[in-house]
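S.K.: Pasting a predicted model and its sequence here:
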Amino acid sequence: MSARGYFERLLSVYVSEQQRLDELDAAIGDGDHGTTMLRGLKASEKADANKQAKAFMRASGGASGTLFGLILHEIELHLNGSDKSLAFHLNRALDRIKVLGKAEPGDKSMVDALEPAVTTLDAGRGINAAVAAAAEGRDATRDMAARRGRARYVENAGARHLDPGATSVCLILQALADAEEQP
């Protein structure tokens, strides 16, 4: 599948997931994660080829727009025929996210889903196994107390709530797995 097809698929996913993501974010943040992601993906739909992730970043704005844009940029490169592996690209995104977001596993963030997915890809286990690893990381955020971001300031530092960023990582990777299964 082309990057354009992937972004179209991802837009469709976020149209149906926007409200759920906003609700997850309302419990520990400002309640607009789904809305922000959808705004960025709608802008990516109108962008030129090879510029969809950048359009996403500009339209979604803020820190999360940049951090999720890094993942989408690397996926875009992969789908547009890069000679590097998906693991290479997502490792590069993960490294940048950890530096820019100052996040590590256990902080209750997108890193808790992305890092196990990347580790799984590095082990050669494929995208479906990476999606499963990301889902385990996402689910683990429910019991974590946030050490980064707005969630630190809510009751119990957001414990008992899934992290919306980790949830989005799962959606992004699942859409990629679905795209890669297409002929």
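M.R.: That came through fine. Just so it is clear, the model here is predicted, and its values are computed rather than measured. Numbers count the residues shown, from 1 in each chain.
S.K.: From here on, just use CA atoms for contacts and neighbour counts.
M.R.: Noted.
S.K.: count of residues packed around residue 114?
M.R.: Residues within reach of residue 114, counting by other Cα atoms under 10 Å, total 32.
S.K.: then this one, side by side with the first:
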Amino acid sequence: MTAAILDTAALGTAEGRAALIAAVAAVVIAAADELTALDQAIGDGDHGANMKRGFAAVAEAAPTLAEKPWPDLLKGVGTTLVMKVGGASGPLYGTLFMELGKHLGTAPDRAALTEAFGRAIEAVKARGKAEPGQKTMLDVLIPAHAALAAGADAATVKAEAFAAADRTVPMLATRGRASFLGERSIGHMDPGSRSSSLIIAALADALSAG
């Protein structure tokens, strides 16, 4: 049976929403050392610690956030990430989640998620003044959205997110801290793309229903 992208029965309860938040946060926190190593190669080396701090705060707030309707829940996640993550990633991830909340509505379905995700990506593009192909988180967000819009199941969206992160390895960074390295940025995975792929994969896993 094709995996659904939204298990609406589970997401209709505060317990289900809290479990979703906790599951995503756990994946990011567990990957902190990996993200740090990636960022040490082409960035400031703080992406793992920053993301761990931000998502630990999100996990702590999960029971309270889960009581809220989706727009307020996602706004709360985004606001927490802006305050706790810091650096360039905090505003970008904060924008992503806050814009999702702004456009998703209180009773999301696949069509609403696809529309909201697309709008959120446009907001991230504007906030970061970036385009796809510049070795940023957009190089995962945009392909994952394309897969979702094409009707892919959750497993396919997850696989595309991971594959998209892999595709940043041979890219030349032309935005962000990595761009200062010029051609030395080639051969390394973009840390923001990796963290984006992990978040999308965790959401796909948590939101899938056989």
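M.R.: Yes, it's here. Keep in mind that what you see is a predicted model, and the values were worked out from it rather than measured.
S.K.: After superposing, what score do the chains get?
M.R.: With the length set by TM-score structural alignment, normalised by the length of the first structure, the two chains reach a TM-score of 0.89; 183 aligned residues with a Cα RMSD of 2.2 Å.
S.K.: The spatially most central residue of the second structure sits in which helix or strand?
M.R.: By Cα atoms, centre = their mean, the second structure has its centre lying nearest to residue 196, at 3.9 Å. In the assignment (DSSP states H and E), residue 196 of the second structure maps to helix 191-207.
S.K.: Would you check the span in the first structure matched by that helix?
M.R.: Aligned using TM-score structural alignment, helix 191-207 of the second structure spans residues 164-180 in the first structure.
S.K.: do stretch 151-167 of the second structure as well
M.R.: Counting by TM-score structural alignment, stretch 151-167 of the second structure corresponds to 124-140 in the first structure.
S.K.: What are the buried residues along that stretch?
M.R.: If you call a residue buried by 16 or more other Cα atoms under 10 Å, then stretch 124-140 of the first structure has these buried ones: 126-140.
S.K.: Next: stretch 11-22 of the first structure.
M.R.: Neighbour counts over stretch 11-22 of the first structure (16+ other Cα under 10 Å) mark 11, 13, 14, 15, 17, 18, 19, 21, 22 as buried.
S.K.: I'd say the first one and residue 38 touch.
M.R.: Yes - assessed by Cα atoms under 8 Å, residue 11 of the first structure is found in contact with residue 38 at 6.8 Å.
S.K.: Can you give the distance from the match of helix 191-207 of the second structure to the centre of its chain?
M.R.: 6 Å (Cα atoms, centre = their mean, to the nearest Å).
S.K.: for stretch 159-168 of the second structure, same thing?
M.R.: Taking mean C-alpha positions (Cα atoms, centre = their mean), stretch 159-168 of the second structure and its chain are 13 Å apart.
S.K.: Contact partners for residue 167 of the first structure?
M.R.: Taking Cα atoms under 8 Å, 6 or more residues apart in numbering, we find residue 167 of the first structure in contact with 21, 110, 113, 135, 138.
S.K.: what would those residues look like in JSON lines with distance to residue 176 of the first structure?
M.R.: Converted to JSON lines, the contacts of residue 167 of the first structure look like this (distance: Cα to Cα, whole Å):
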{"residue": "21", "distance to residue 176 of the first structure": "19"}
{"residue": "110", "distance to residue 176 of the first structure": "17"}
{"residue": "113", "distance to residue 176 of the first structure": "15"}
{"residue": "135", "distance to residue 176 of the first structure": "14"}
{"residue": "138", "distance to residue 176 of the first structure": "17"}
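S.K.: Cool, thanks, signing off.
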